[in-house]
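Participant: below is the structure, and that's it, no one-letter string:
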């Protein structure tokens, strides 16, 4: 039987719309679907207003907080989708991304989009599979 649970942590920003931070599916392995994370500081609720590197770091830290709340780690991530406001930020984004995912190298897509919520430069979503 498939079990579905909502994952929520105060260590990542509250959703800014009608969605969950993540959904955990157990069948029997656990599959975690993490909603897009933007660079909001969960302690203050404020946007990180820095460059792409600062914003990417906060978005990834938010994603990691949700992974940890579900009992997973970065090593369990199998797929990442990245949305950049400007594809010219690709190289700078990769420098930060590699600090967190360089050893595990999950499958990934990076696309440029017209606009992101709250005018941020980056949004990141992920899927993790673990026991």
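Facilitator: Perfect, thanks for sending it. Everything numeric here is computed off the predicted structure, so don't read it as measured data.

Participant: use CA for all of it now, contacts and neighbours both
Facilitator: Fine.

Participant: show me what the longest helix seen in the chain packs onto, helices and strands only.
Facilitator: Using DSSP state H, we find that the single longest helix of the chain is helix 52-70. Applying 3 or more CA pairs under 8 Å, 6 or more residues apart in numbering; DSSP states H and E, one finds that helix 52-70 makes contact with strand 3-7, strand 30-37, helix 90-101, strand 122-130.

Participant: so which of those gets nearest residue 80?
Facilitator: Closest to residue 80 of those, according to CA to CA: strand 122-130, at 4.3 Å.

Participant: then this one, side by side with the first:
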């Protein structure tokens, strides 16, 4: 099985020893994205909705770099530091995905890198 590293300057560079995504065969595994501005590497300003939009914009950029799009994503993992933000995150996700929606889990965590409130990882299958 072939394996290739996916990288784009349209999404934030990795802040550790990992790749933005890895393609193995027709499956692309995305590393978690937090609401970092790709140009500055800093957390974006705004509320949880603005942060979640930046995260999905970053995932979209990586999906395009891998030769796909958000509609090819089959699984999403969402990590939030406060489940009180669940409805806001859902509302933003609905702006980026249409039915049939990917499988998903949402997990409350104690903390995320750089003090982010939301992180999303994904799995995409290409034709």
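Facilitator: Thanks, I have it. Just so it is clear, the structure is predicted and the values come from calculations on it, not from any experiment.

Participant: ok, residue 45 of the first structure - contacts?
Facilitator: residue 13 (CA atoms under 8 Å, 6 or more residues apart in numbering).

Participant: in a helix, it, correct?
Facilitator: No. Residue 45 of the first structure is assigned coil when assessed by DSSP: H, G, I helix; E, B strand; the rest coil, not a helix.

Participant: that one corresponds to which position in the second structure?
Facilitator: Taking TM-score structural alignment, the alignment pairs residue 45 of the first structure with residue 41 from the second structure.

Participant: ok, the counterpart of residue 112 of the second structure in the first structure to residue 79 of the first structure distance?
Facilitator: For residue 112 of the second structure, the aligned position in the first structure is residue 116, judged by TM-score structural alignment. Remark: distance between residue 116 of the first structure and residue 79 of the first structure (CA to CA, to the nearest Å) = 20 Å.

Participant: about what we covered before: a markdown table for the helices and strands packed on helix 52-70 of the first structure, including mean neighbour count and distance to residue 83 of the first structure?
Facilitator: Shown next, in a markdown table, are those (neighbours: other CA atoms under 10 Å; distance: least, CA to CA, whole Å):
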| stretch | mean neighbour count | distance to residue 83 of the first structure |
| --- | --- | --- |
| strand 3-7 | 13 | 22 |
| strand 30-37 | 22 | 9 |
| helix 90-101 | 15 | 10 |
| strand 122-130 | 21 | 5 |
